[in-house]
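Student: sharing a sequence plus its predicted fold:
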Amino acid sequence: MKSYCYIHSLGFTRYFRIFAHQRVSYNVSKILDDIQKRQRKQQNGLRPSTKTSISTKTKPIKLKENLRYNIKNNSSTRKLNVKDNNLVAADLSIDCSTTIASTDIFQELGLDSYMCENLEEVMQNNTIVRNNAESYDIFDDINLTKRNLLSYIHVSIYNDNLSEAHQFLLEFIGKFSNSLSTNDIGNCCELLIKGWARKGNTDNVIELMDFIRNSLKLNLNTQIYEYYLLSLEKQIKETTKDNLEQVFSEMRSSNIKPEYLFFRSTLNRKEIQLIRDMFQRFDVDLKLKKYNFPKMSRNKHLQDIMAIPQKHYDPFEGIDLSQMNQLVEEQFCTEIDSTIKVKPIDAQFNDLDAKEPESFYKRLIELLESCWKQSLAEGFQNYLRTIRSKHKRLNGIPFVHYMTLMEPEIYVEAMIEEIRKCSSFSESYSPFALHLFETLGRKIMSKYLLRSNQNDDTFADFKNCYEKYVQYTMNPELIRKFNPREYWQHLIENGNHYFFDESKYWANNVLKEIGKDLYEVISNSTMFNSEILLMSQMSLNNKNQLIQPVISFLYKSHEMYKTKKEVRVHPLLIKLYEGARSDIHFESERLPMICPPVPWISSTFGGNLLHRSFIVRPPPYYPRKKLKNLPVNQMYPTFDSLNALSLCPWKINQKILDLAIDVFKNKGDLELDIPISLSGFGALPRASSDMTPKEKSFIYHKRKTQKKEQAEMYSLWVDCMYKLSIGNKFRDQIFWFPINTDFRSRVYPIPPNFNHLGSDLSRALLLFAKGKPLGEQGLKWLKIHLINLTGLKKRYSTEDRLAYCDEVLDLIFDSADKPFDGQRWWMQSDEKWQTLACCIELTNAIRSGDPANYVSHIPIHQDGSCNGLQHYAALGRDLLGAKSVNLFPDELPQDVYSDVAKLVELEIEKDCANNLEIANVVKGFISRKIVKQTVMTYVYGVTKYGAKLQVLKRLKEDSKFPENHKTTASLYISEKILLSIQKMFTQTRSIQNWLTNCAQIISNDYGATVEWVTPLGFPVVQSYYKAPKKTSPHLLPNTMKQKNAFPANFIHSLDSSHMMLTSLECHRNGLTFASVHDCYWTHASNIDLMNLYCRKQFVALHSQPILDNLAKQLRMQLESINKEREIENHRKFVQQVDQQISKGEFDLNSVMNSIYFFS
């Protein structure tokens, strides 16, 4: 694209032709600011600094030629229709005796000093698109300028500064139109029209409509006419029917049908009603059309499930819902406050001075925070004066408005909360500053969004809709008619309108800048005395005592020699907050909800009430727009599965919680995976003066190792403390987990600190809030589940496990009655805490006297048998592999790890017969443990080198293995393991090789990321890129990561599809269902049904030509890229992608009869 910018500076006139790739927005305002600064210096008689300036004397003719060439070859088809005398079309005219700009400006534009010296090359690189460049911008958002302008206008509407925003927009368009397309400008004008319409200023509305029509040459849309009608209703002078007829006539002349008014309106419910009342007053009947959401897209996998009539399903059966309305209000209040205070468990990691009680530290913290609030208030006011005087701008937009939106007290309190949060870090932990900056900026934005949405009634409209949805979740009859997504859409279609304007959100660069500035205020304004514990008293008036910064910044080297800015909290402050046992402050979205989550109806709407989440947890450079632009009904299966999962209510297992808290308070227990406190390590060893240098070196190494272990243990200790504290807070409440996915569609709860995907303890703490009688089969499955958790009978049949459970009933009762004082049988288990929870549940059921009617809340698990290899075996129809991973029916469960170990032993026997020395060395050392990790990671594409390291680690743990042969043996054994797996899964390696080869072609030869669509319609994008370069506006795929990750990610997307299909059928049949990837949970009485649906959906999934469909998708991607630019050897690459994978003889339908497929 090209545009022309006129700049008058330094006493002469100069013209620049501003150019950039259409996806890059250069921050031209920085150039203007710098030139104006230099101009002011000249006017004041000061000589502008030339120390950091560059000259354009070098090759001006060549420079001119480069510009002409690039503009000719990269000009955008976009039109600039803004009428402004400052936009002049002229050639580049440069006075070669003067300087253009200082180096720091070029750095602002992404140009370093090398580039400044090689300006011509930079210009060419930044305008010519590389053949293998990916189409995603290196910035967070390709529409950064547009987003910042829209958010600025929203802020101005909120602050009632519409006139200023109106004037600024027109000035901005005149100066920096190269950063905006005509559509972008039109969007900004449309938002201004909405603001003026709400104030009833029809004149300004008409002026902007004429500007869009005549200057921008854009057609007006339905929304603009809705705003126009609103302004007519709200204006002071009386509106007549002729005014309305004139509006309708204009609409028809623009090919807009008036009957489609309010079809997808962006006004709130009250405003729509105002216009409807105006229509009624003038007897206008337009026969307005009603919006209907698109129906479910055709999906082979969903047809059978959707054909099943929804059976009776009451997710809250047996739960007291009398307080639901109160809980809804409480959740709204929590999210309005944006933070939740959680009282920590009464335990401490560090050994503080025993002389001082907790009250001493609390008083100390109160005094410090009181002092900090005063200094932060002063520091914040000084900061505001500074940015006002310097006219600070971000992307050309005044920055001060973001910092004066709300009362200063709001910003000060946010900074105090940030100090509290940072004080919960360990002494050795210093998080990346950018992450903290963005988080703090997001917190400020959330407070603004809440107020803004309250002002324009968005909040009220949404709350009205949500309250009706909550009533739906408690009404089984409505659940039979609608699933959660369908009901929310039904509400919108039937007049329960709300609109949440995403353009209110601030771009990431704004969030980071806000956070950075506030952290600078914290660092400069908050101090304390590191000798405070030795002082008899602390005077708030003596500021000389406050001499140490609370928060400081440091720079650390990381991978690839990159230096990153980090935040460090004073270590004494961490101890003070721990001594005060201050409340833990969590962001509201980091904890479970106490009312049902909002159902997903789009990729940007669902989860928490007020905190907006994206349906995907995006990795760096994830193309969100690709997901947003999908037909919404393509994502319905994913939405429906997430909604079914998030509708499941949970409660705390109080017995397990109390036991775990007791262990945690009593210094922890590593055997029970409860982290120990600092006292468990003993004192750090000290060197003495009489030691030799070698002894001192040993002590130094020992101290360093112990400090590292202590830091790691502290992280585990804090994590456990968070879990137990959150569990304690929710001990008497019912709660829900809002859920979203990763980029492969794998499902995760949004609250990170406490959920059922956590450790053994986390899972043991959770129960289904809804209980179900065990029934005839439930007691059997409860017993089998208990033995499964112990891991003691992995190779035994279900009947043997059941018999074993009956044999050890006395030990089970003893474990339930006396967990720590009895025989502690439960501590032999692989999953100790879950085993103990199950012991207690089974004991209660049997002692109830009527187990069949005992209401059980404990989730019963059915776990896939090396699920990744199960999917590979099904894809390749491997008979031997299918038997090893229990796809094939058998009387006993097969253990793939033991099977591989046997094959490895046979290979070693052959080599021993040939007198191979290393074979004789390793003979007798092969065990299930040695091969397990390599077999597990084989599905994820483990390399030979990686397999060697895995085996070497196991050999080092075996003291009996000859030390001098461990390295050689690890290579030999790893090769035998990989060979044995390939023999067992004959087609798996060929599938992996094909996937890897496809990824290599797409990323290396076509310069694109690997993308595919799952069987349920979820688009997967592997956004693995090389580190971005300032010299290029594009990201290039990281070929190594693309090809290594493709097999694993593809299998993960399949296991997620299987889980989602199972969840949808379980929901359709009225079952409570939860999952941890390939481990499915339900009530004991429903295990047989869940097992049936699990197998049925696995067979249905793999009955489709999955690999053929994938090949078609990849081929389409290659063809699309080849149309844009001809790729050498394109036909050859397409043939490689189209390669047919031969299949084995395994009958997929036999999975239906396999007991141990999931068990």
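Tutor: Structure's in. What do you need?
Student: contacts, neighbours, all on C-alpha from now
Tutor: Will do.
Student: just the element for residue 637, please.
Tutor: helix 636-646 (DSSP states H and E).
Student: one more: residue 34?
Tutor: helix 28-43.
Student: coming back round to it: elements contacting the helix or strand just after the helix holding residue 637?
Tutor: Once the chain leaves helix 636-646, the next helix or strand it forms, by DSSP H and E, is strand 650-652. For strand 650-652, the elements it packs on are strand 766-768, judged by 3 or more C-alpha pairs under 8 Å, 6 or more residues apart in numbering; DSSP states H and E.
Student: and here is the other one:
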Amino acid sequence: MNIKSNLSETPLFARQVELEAESLALGAQAYEKSHEAGQEAETRPGVSMLRKAVLPTAERIVQFIEEAETGKSGPRHNALPYVARIDPEEAAYLTARCAINGAADARMLQAVALSIGNAIQAHLDIKLMADSQPGLFHKVSEQLKKSTSGRHRSAVFQRVIAKHGKRAVSWDEREKLLVGKKLLDLFIEATGMVVAARMTDGSANTPIKLHFTPEHLAELEKAHAKCALLCPIHLPMVHPPRDWTSPYHGGYVTQVLNPRLVRTNSREYLDDLKNADLSQVYESINAIQSTPWQINTRVLDVIRDMWDAQENSPALVQRRDEPLPPRPYDVPEGVPVAQLTLDQQEALKEWKMAAAAVYEENEHRASQRVQMAQKLYVADRFAPEEAIYFPHSLDFRGRVYPFAAYLNPQGDDVAKGLLQFAEGKPLGARGAYWLKVHIANLFGVDKVSFADRIKWVEENADKLLDSGLDPRDGERFWETADSPVSALAACMEFVSYTYNGEGHVSRLPIHMDGSCSGLQHFSALLRDPVGGAAVNLVPQDKPGDIYTQVSNKGQELSDGRLEKQPEFSVAWNGKFKRSIAKQPTMTLCYAATKLGMAKMIAKAVKGEGEDYLGKDAHVFKSSVYAADVIWEALGEIVVAARGAMTWVQSASKVISATNQPMRWTTPMGLPVRQAYWVEEGQRIETFVDGKRVTLTLVTDTDKIDGRKQASSVAPNYVHSLDGAHLMRTALWGKENGLTALAVIHDSFGTHAADTDMLHAVIREAFIEQYAGNLLADMRDELIEQLKDHPDLIEKIPELPPVGNLNLEGVRDSLYLFA
């Protein structure tokens, strides 16, 4: 083990070294466990083997068909009429998949051949349904979307095909065995990856089994060993993280976990980072990861007890499965459907659909329970520690992420509720003020002024105290919050404040979130007074709510379409609301399309109730209409954001014409390199266990994918801006005495006593970031990139106009982050 550190060799340091070795071992164990539980062809080494096998096998299938069609006699030609019906590449994929899985388990040759025949038949049947009955296929696929059981999905599709669809082929067992055996022979001939052999005493009665050849088995085992080492389960640290001083050194104290500042495999980009001045980047990340945390044992005790008691709570994933609905009492079992009355058939159909929905939801919850158990394991493991730490790294845009899996400050509500700062600070009067604001926010009372939030807390003080004092046997008001476990932690803190007053020593992180942060950054970028007002860049008596503004504007525009589109205008009369407009508005800056917005609106409509738009409304068509209306509304409210997005997209097309990655530098000095390459090769699409599966047989070329570059640059650029703002906030916060920081992209938290300072730092950092013209800086960098292509410089579009928004007003805008 190579340890390079100037940290003292203390017992704590030695424990940390052991923890990092354990992280590696835990990852290897988890990998081996998932490998044993799953199918070989679905592992990374198995997929790699698949990719190598498919094209040679497909070529051998084509060769077999061509040879057989010459008319030469031979027993192998018995399979020709069957094999000739199958697309060679699809057949090759399914054959290779079954063969690799069979060889991994040393299955009998006949069983593997039959599995190939079954896979081919099921694929052809479902493919026929997808092509000839797309509506039925889509309906069944949607119903099975959450199902994690391949056997269940396959069985459902087979039942539906038997009742409503057509079969592409109707093979008996002998025919499936014939097809499978021939395809398996062709796979073995083409790849040499597996052999069929008797592996015992060689007697005639010993079944023939499939095995990997020695060289391929050795290659596979070596690949699995490497994967196991490359999949560590990162844990919190008990020793302060090593400061980042280079792109390769920082965070964890040893090199066994191979920490990197930026998560990328691009050697060229990492070299760029080594040559850049990243001093501010290092300082900000070091400030974030130096925050000492603790497990909030009061919350852990409650959540652990509820979990062990298998309580069903809105705060947790359901501990027990939902019971399947009872079978209709008047529908006899064992009677063919055709012999049932029409009413009985309809009742049976409805029962099966309801039972399938419950089954699939129970399957989905199973994986959520595993994740919950993992969080509690880590919380229990580190609960005795006085301080734990979370080392952080970046993505290529400069967004900050913790390494630790399962439990970290950027986790879900349960994860955040289980964590508190290790250092405590007395509340004081202002800390008590911010604690109350925080509590109201957690309960969804965040669209009103701070004064009204505090009033709400005071009016509900008895319920909050009951939750904190008696979380399990009381009224459980905490479970009604938007973030229940975080609310439970806050209610417990409220109890301590109520009894101890402003002298109460608090460890609770107090969070403040941005208002649709993507639009905040774009509005500041172009000094947009309209968009800026909508996202709280100007002082207001209460927070502006852009989602409500967009929904109101959408309603106004929809009402104006009554004569042109009466059907949809009437259906949407009075139905545009905040929940409908939120997702489309939020994702505008992230390259959302009208079609994407329509899907978001359709989901929101279903969430409002089955008949929200009327019993006869076509939900998706109505959602397409609403998306067009919302798109128009956004165009009127956030004009500048659209202009900035269009400019960076147009500029990226010019750079792509030179076959270069798109490069820019964030306001904190981090070089960003966006490079999406054209992929060469093909994709093979099949149906496995009722699920559409695509094998990608492609590799990156040395040609830039201009279309993907253009579609990705706006979201990547705005993420680089919010990442830079977070870094500057962390850096300035430390300089101004903040000793603890919780950060999640557009959300910042610290001690209640320090929240006034953090609140001010957030706004000052925002003003400073946009003091210049960042788009002009970006244009200058792009022109430098084009120095060898002077003819293209003039194709960089003119910068969009800058408005008259006074960014100094941000200093007094209390609801910029609130």
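Tutor: Okay, I see it. Remember, predicted model here, so these are calculated numbers, not experimental data.
Student: so which bit of structure 2 is the helix holding residue 34 of structure 1 matched to?
Tutor: Counting by TM-score structural alignment, helix 28-43 of structure 1 pairs with no residue of structure 2.
Student: now find how far off-centre that helix is within its chain.
Tutor: Per C-alpha atoms, centre = their mean, to the nearest Å, the displacement of helix 28-43 of structure 1 from the mean C-alpha position of its chain is 41 Å.
Student: what about residue 306 of structure 1, helix or strand, and which?
Tutor: Following DSSP H and E, one finds residue 306 of structure 1 within helix 300-307.
Student: what's in contact with the following helix or strand past that helix?
Tutor: Remark: after helix 300-307 of structure 1, the chain's next helix or strand is helix 324-337, criterion DSSP H and E. By C-alpha atoms under 8 Å, 6 or more residues apart in numbering, the surrounding residues in contact with helix 324-337 of structure 1 are 340, 447, 450, 467, 588-589, 593-595, 609-611.
Student: what's the helix holding residue 637 of structure 1 aligned against in structure 2?
Tutor: Counting by TM-score structural alignment, helix 636-646 of structure 1 corresponds to 279-289 in structure 2.
Student: ok, average deviation of the matching stretch from structure 1?
Tutor: Using mean C-alpha distance after the TM-score superposition for structure 1, stretch 279-289 of structure 2 ends up 1.1 Å from its aligned counterpart in structure 1, as a mean over the superposed pairs.
Student: which residues touch that stretch?
Tutor: Contacts to stretch 279-289 of structure 2, defined as C-alpha under 8 Å, 6+ apart, come from residues 241, 243-245, 251, 389-393, 400, 668-670, 727-728, 730-731, 734, 740-743.
Student: and stretch 878-885 of structure 1, by the same measure?
Tutor: With C-alpha under 8 Å, 6+ apart as the test, stretch 878-885 of structure 1 has contacts from 865-867, 869-870, 873-874, 888-889, 894-896, 899, 984-987, 1143-1146, 1157.
Student: what's the closest non-adjacent residue to the residue nearest to the spatial centre of structure 1?
Tutor: Nearest to the mean C-alpha position of structure 1, by C-alpha atoms, centre = their mean, lies residue 617 at 2.6 Å. Spatial nearest neighbour of residue 617 of structure 1, chain neighbours left out: residue 742 (4.9 Å); criterion: C-alpha to C-alpha, 6 or more residues apart in numbering.
Student: which position in structure 2 aligns with the one you found?
Tutor: Under TM-score structural alignment, residue 742 of structure 1 pairs with residue 395 in structure 2.
Student: about what we covered before: how far is the match of helix 636-646 of structure 1 from where the chain is centred?
Tutor: With C-alpha atoms, centre = their mean, you get 26 Å for stretch 279-289 of structure 2.
Student: just stretch 510-519 of structure 1 next, same as before
Tutor: 21 Å.
Student: and for stretch 800-819 of structure 1?
Tutor: 42 Å.
Student: flag every buried residue along the match of helix 636-646 of structure 1.
Tutor: For stretch 279-289 of structure 2, a neighbour-count test (16 or more other C-alpha atoms under 10 Å) marks 281-289 as buried.
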